[in-house]
Structure formats: structure tokens, C-alpha cells
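Participant: This is the structure alone, sequence omitted:
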């Protein structure tokens, strides 16, 4: 069985989202999987995010990277293109959004043919900008997974909206990760849609090497840790206020932050450790005291209210108590996380988490039922590919 997964984030990224985890589940069960991410362009050579750019260029120059996973395999590939759609003055037009793929080099069908993925059983899309692959690859079944309310991103525009509707109405099944997204998904008028929340690689976080990382040894406990993407939805003001208000707590931020360095205050109890390999994250989490998710729901309500955060389950898998900003989707999933409406609530919840004796077994149990292996079985029951 063969599948093509289409994501906006490259497979080698330290930020591992549902696309990556589901692709691995398919490979684990014997599938051959092509994981195709958003292309690089000549303009990426001027990017400030040098780590990400170098990683993606390496993949492109090597013609992709092969991984053997149990009974199956994953071939990850970062295409190259002279131009890609972008929400700026010069290339924000319908011609670019509909035709940019014609400027791929080398041509994607030639690359797919060489790797044996020109005809597949399943095509899975997360990124509507790469909708052209629906036409380029003959397939038996198609899935479009919506994991965010994309209206909330600054990159959203009418051209993106058009492509998203095209994809939603063309595929066999639309999946959405948050119940808050259901009205939005219905408005796209898909043939079939199902609620399909995020999961967690529970064994990876609960059973991996938990030795103290070298750059953690000099950080004083208790430690409040955030691991994940840092972008417009991150509440920098809240985090900075917490850092100043709780000088006895060490705050650790792990994730790509080059673009937002100036948004963090400089204090002795704030540690910006940058990106870490996904394989090493359990060691950082398991040697922390509390996991935090400080998202800015007041400034980004459309986006944040519809987030079903994977990191919540990753924290719980490491037996960490979790403190989050309160938003709609988190209230609905009924997790053991402490949800906070004010800065003071957030501070007090962190204090309780590091000082009180909590039922950490309940955290593990909640995470375990959301393992990605269960999500894979749910998906196979939906698509019924023989």
C-alpha cells in the first residue's frame, strides 16, 4: 500500500505535528509513504531562519531522505520552486496561487515516478497550497485534514480561501482536529467530514531516555517549560510578566525563536534554548516541574480557540502538570490541565503545580488513550482502503 502525505512542514523539522505522526503510523503498519512538504525557493537563501533553511536545502539537494520504519518506509522530500504563493504585494494573486507549481524544479511527477509514487492508494493533504498534487497523482482515496482555523493567520487571504474550498469539496473526506472547527468545516461544503483530534506518541515521551540534558544541569528547579512553535499566537506579554513575577521559577522555552528574540525580556530566570531534536524532547520535559501553554487568545481568538494542542498530551505523557491559557477547545476536551483566564490565575496555577502533590498517574492515563496508534485505527475505519 502506498500513500502520499502533503504537509506545510518538512519531515525533518523539530516541530512534529499530526502529519508527521500519522505518516509514521502508516509506515509502521507496512505502508510506503512519500512525505512532501512546502518547497524552498532561491529566496530562502536570504532567510533569517538559517537552521531550517539549511535542513530543507540538504533534503532537496539529496533528492529526499529515506527512512525504514518497522514494516514500511517513509521518503521525505522538499521540492524546489522558482516561486511559491505568499501573502505579499507582488505574488498575492490568483495566477500565482493556481500556477506556481508549474515552476517546480525538477518536475514533481518525474521525481515521484523515480521513487515509485506516481500511483497511490491514498493522498493526504494538510496544505491546500499544494492542491495540484491531487491532479498530479492518481489515487484511490483522498483526505484533507484541517488542524487550524486558518482565518486566524496573517498569511490568510482570498486566494488561500479559494484553494481551501476547492480541496475540501474535491476530497473524499475532510478531518478536523477541534470541535470549534466544525461550523467552519461545514461552510466549506465537503462531501464527508469527521472530528479527528490530535494524538500523542505516548511511548516516545513516557519511555525514552530521561537523563538530564547537559544544558539543563545548571538551570535551577523548579522549571516551567514551554516546547513548541513560537509565532503570532504566543503570549509574550504573559510569559514576560510571569518571569518577572516569579523570580524563583526558571522558565525554559524550547522552539525556533530567532524571529521573535526581541519579544522576550532578558532575565536570569528565562532560558531560551532554541530548537531541539524531537528525539531529545522527553528528557527536557521529564526533568521539568510544570508544562505551560501561554497562548494569546485575546489577540488571536479565531486561531487559538480552535487549537487542539499536541503539546498538552506530550506534557501529560511525561507526567507533567499543565497550566494553559483558557480557550474554547481546551474547555471542551475535559483534560486535567489547569485553565487560566488572567495573568494572576496563571501565576497561581504554576505555584500550585510546583508546590502541591498532584495525581500524576491521571496525566499519564489521559495521554495514553489519545495515542496516535488509536488515531490510525480510527482513520482506517473511516477510509476503508482494502
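Facilitator: Nice, I can see it. What you are looking at is a predicted structure, and each value in this text was computed from that prediction instead of being measured.
Participant: Every contact and neighbour count from this point should use C-alpha atoms.
Facilitator: Will do.
Participant: Residue 83 contacts residue 99, correct?
Facilitator: No - using C-alpha atoms under 8 Å, residue 83 is not in contact with residue 99, being 9.7 Å away.
Participant: Mind checking which of the two has more residues around it?
Facilitator: residue 83 (20 against 13; other C-alpha atoms under 10 Å).
Participant: Give me the distance between that one and residue 104.
Facilitator: 8 Å (C-alpha to C-alpha, to the nearest Å).
Participant: now do residue 34
Facilitator: Per C-alpha to C-alpha, residue 34 is found 17 Å from residue 104.
Participant: Mind checking which of the two has more residues around it?
Facilitator: residue 34 (26 against 17).
Participant: That one reaches residue 1, doesn't it?
Facilitator: No - if you go by C-alpha under 8 Å, residue 34 and residue 1 don't touch, sitting 11.5 Å apart.
Participant: give the contact list for the nearest residue to residue 141 once chain neighbours are set aside.
Facilitator: Distance criterion C-alpha to C-alpha, 6 or more residues apart in numbering; nearest residue to residue 141, sequence neighbours excluded, is residue 122 at 4.9 Å. By C-alpha atoms under 8 Å, 6 or more residues apart in numbering, residue 122 lies in contact with 2-4, 139-143.
Participant: before we go on, here's another structure to hold up against the first:
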């Protein structure tokens, strides 16, 4: 082991490059994997939940979230909950993320664990107190470019990548950006639970809050934040008054006053993951109206494949990874006129489109992705 005094003032204990293969075996005395995640487990179901759930078939996992708001008298405690047989989630009641290590130490029988799994470099202070035989950084987004990101996040990520033995990325663009800084970087772009979302193909009865909305429906589900091109949505809705635009998901980091409020745009709020196929079934067309800005420069939208599993025509703005991977079967648009034209020309029974969907989906399951991740972990510790 070696200690490094980095610019963040954190004394990081780096994992031993010759770590034993036993770190990939189940730890009978406690948690096998400690996950540090910026997203709430109960928030929109996405990459962390998919990956962690499948990892839990092999390991006992503890997920540490970012601090939550707390009532007086509850400070310096965790809100603990078991979300699955092998997954516990702890929410720290502290003011700052750098207070988590001390709180965690008071609640843990030891400070060394087989695997540390990071989704955000903001948690790097834990490496001053806790040791892991293997560190994995699953970089799903370029968080430093998101609205409200802390200025120190870029430096924190550099330190985390230096400490990590493995870096996974959530898309090709992210992979190209990170591989130059770490020799063991691997691209695992968006995957899909095809069985779950293909249920939409057989659903005949739609949720009650869609009952008053007339067809055709062009729908979106996911987080509604600075990554959505609200001007494009507004202009397209104005030019297509006969089309219903349905937005499903929480509004985050922007104000509701920022949203376009028109008679043919409907905001239905966040829905449970289990209910999404029923909403998707009601869509005539699925959309990804992302803005082209810093926060979307490296995204690889998981919903692209989820829409495909439901066999829906897809309209998307020209997100780099979507253009590179799916331009042959996704309608790509730049302007509201393009968007309106794509709505008019999209057909659900497009045989070629469905054949391409099937070919793409064949190799993109979350089960395959997680098993490949584990294979890389096994190879890494045996080097």
C-alpha cells in the first residue's frame, strides 16, 4: 500500500495491485461491496440500480447516498433501509459529504472491505478512512458539467481515477474522454432490461392519467432538467397542436416556471419503474428532446434501448452517442420543423426499423453487461 497526499487534502490509501482473488468472493463477515452513489435509490431507476441489483446476486452490498435533509436531533445518524435481500441503503444525516467518513466509521465494525464502487468522485474523502482491496469507478456521466456541480469535482475525479484499479464508462464519448487518464478503462454503454420494457407490446389498457389525453402521443420518460431542450419542445408543440406531448419524470434543477405550459403538453410526474411499460405502451412515438449543451456532451441515454424494446419509433436530437450508434433506426432532428416532419413520417410497422432494433437489443442486456464487468474484475486481480 502507499499513501498519497493529494490536493484535496485527503490521504488516500491505494489498493494493492496484487490484490488476492478472494476479494471477488463473498465476504461472510459483512458487506462485500460498498457503493457510493450521488443518485437516490428511490429516484429514477437507472444504471446504478440495474448494475447493483445484478451484482447483489453475488455480493452483499451497502449503498451510501449523498446527505439528506434531517430534523433537529437526528444529525450524525443514518437513515437505513433494506431495499432487496442483499442490498442495504444508508442515507447520511450530515451537512457535508466530507462528514460521511466519520459517521460511517462509527457505524462500521471495520474499515476495510473487498470492493469500493464509486458513481461520484465527490465521495473521495472516504478513502482517507476506509480501505478497499479493489476500487471501481463506474463513470456514468460527466457530473462536473451538470448544473450546480461543485468546482472541486474535476480534481476529485482525477484523484479517484488514480486510486481506482478499474474505470467503467457509460458511453463511447465518455470512454474516449477517460481512457487517456487510466489504462484499465472499459466502455459499457447503456444496456436494457428487454423483458421488462417489451411488456409494452402486449398492454391494451393504459394508466388512468392518460385517459383524457388524445392520440397521437409523443412521449418521454426520464429526468426533466437542464438537459431537455425546452425551447424545441415548446416550438414543436405549437406547430403540432393535434399532437399530445407527454413528459413523465421528476423536474430537477430547473423551475416549473421554466417549462413550456401549453394545452398539448402534459407533465405526469415521476412514475414507478414497474409502471413505465404501461405508459410506454400508450406512446405512438417515443422522444428524446435533449439540448446540445455541456451537460449532454457525453450522455448515452438508456431510454433509447428501452424505447426499442417496446418497438416504438424514436425521435431524438443529435446526441453524439445516439448519432454514432443508432442513426440508421432513430429519427434525428435539429429544429422544430424537423421534429414535426419526423412525427408525420414515423411508422410503428416499419419492418426494417424493427429488425434493426432486434439486432441492437440482442447484445445489450444488463445481465450481459454486469457479467462482463465481473469478468474484467476477475482478470484485473489476477494480473
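Facilitator: The structure has been received and is ready for your questions. Everything quoted here is computed from the prediction, not taken from an experiment.
Participant: how much space is there between residue 197 of structure 1 and residue 177 of structure 1?
Facilitator: 4 Å.
Participant: swap that for residue 270 of structure 1, please
Facilitator: Taken as C-alpha to C-alpha, the span from residue 270 of structure 1 to residue 177 of structure 1 is 32 Å.
Participant: what do you get for residue 362 of structure 1?
Facilitator: In terms of C-alpha to C-alpha, residue 362 of structure 1 sits 23 Å off from residue 177 of structure 1.
Participant: go on, residue 136 of structure 1?
Facilitator: 27 Å.
Participant: Which of these two has more residues huddled nearby?
Facilitator: residue 177 (23 against 13).
Participant: Please pull up the equivalent of that one in structure 2.
Facilitator: The alignment partner of residue 177 of structure 1 in structure 2, by TM-score structural alignment, is residue 170.
Participant: Equivalent analysis for residue 161 of structure 1, please.
Facilitator: Match for residue 161 of structure 1 (TM-score structural alignment): residue 154.
Participant: If we ignore the residues flanking it in sequence, what's nearest that match?
Facilitator: In space, residue 154 of structure 2 is closest to residue 144, 6.2 Å off (C-alpha to C-alpha, 6+ apart).
Participant: rewinding a little: which ChimeraX command selects the buried ones in the contacts of residue 122 of structure 1?
Facilitator: In ChimeraX, a selection of the buried entries from the contacts of residue 122 of structure 1 looks like this (16 or more other C-alpha atoms under 10 Å):
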select :2,3,4,139,141,142,143
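Participant: Closest one of the contacts of residue 122 of structure 1 to residue 108 of structure 1?
Facilitator: Closest to residue 108 of structure 1 out of the contacts of residue 122 of structure 1 is residue 4 (12.5 Å), distances taken as C-alpha to C-alpha.
Participant: Next one: the closest one from residue 117 of structure 1, what distance?
Facilitator: In terms of C-alpha to C-alpha, residue 4 of structure 1 sits 7 Å off from residue 117 of structure 1.
Participant: shared neighbours of the two, which are they?
Facilitator: What both residue 4 of structure 1 and residue 117 touch, as defined by C-alpha under 8 Å, 6+ apart, is the set residue 34.
Participant: just the strands in structure 1 please.
Facilitator: Here structure 1 has its strands, by DSSP state E, at 2-6, 32-36, 65-69, 72-77, 120-125, 139-146, 173-176, 193-195, 223-227, 250-254, 270-274, 290-293, 322-325, 338-340.
Participant: Output those in JSON lines, with distance to residue 182 of structure 1 appended to each entry.
Facilitator: Shown next, in JSON lines, are the strands of structure 1 (distance: least, C-alpha to C-alpha, whole Å):
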{"stretch": "strand 2-6", "distance to residue 182 of structure 1": "22"}
{"stretch": "strand 32-36", "distance to residue 182 of structure 1": "27"}
{"stretch": "strand 65-69", "distance to residue 182 of structure 1": "34"}
{"stretch": "strand 72-77", "distance to residue 182 of structure 1": "31"}
{"stretch": "strand 120-125", "distance to residue 182 of structure 1": "18"}
{"stretch": "strand 139-146", "distance to residue 182 of structure 1": "10"}
{"stretch": "strand 173-176", "distance to residue 182 of structure 1": "7"}
{"stretch": "strand 193-195", "distance to residue 182 of structure 1": "8"}
{"stretch": "strand 223-227", "distance to residue 182 of structure 1": "27"}
{"stretch": "strand 250-254", "distance to residue 182 of structure 1": "31"}
{"stretch": "strand 270-274", "distance to residue 182 of structure 1": "34"}
{"stretch": "strand 290-293", "distance to residue 182 of structure 1": "23"}
{"stretch": "strand 322-325", "distance to residue 182 of structure 1": "22"}
{"stretch": "strand 338-340", "distance to residue 182 of structure 1": "23"}
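Participant: Please name the nearest non-neighbouring residue to residue 338 of structure 1.
Facilitator: Using C-alpha to C-alpha, 6+ apart, the closest residue to residue 338 of structure 1 is residue 323 (4.8 Å).
Participant: The one you found corresponds to which position in structure 2?
Facilitator: With TM-score structural alignment as the criterion, residue 323 of structure 1 pairs with residue 315.
Participant: what sits against its match?
Facilitator: By C-alpha under 8 Å, 6+ apart, the neighbours of residue 315 of structure 2 are 285-289, 330-333, 339, 342-343.
Participant: orientation of the longest helix belonging to structure 2 relative to strand 131-139 in degrees?
Facilitator: Using DSSP state H to define each element, structure 2 has its longest helix at helix 366-382. If you take axes from the mean of the first three to the mean of the last three C-alpha atoms, to 10 degrees, helix 366-382 of structure 2 sits at 140 degrees to strand 131-139.
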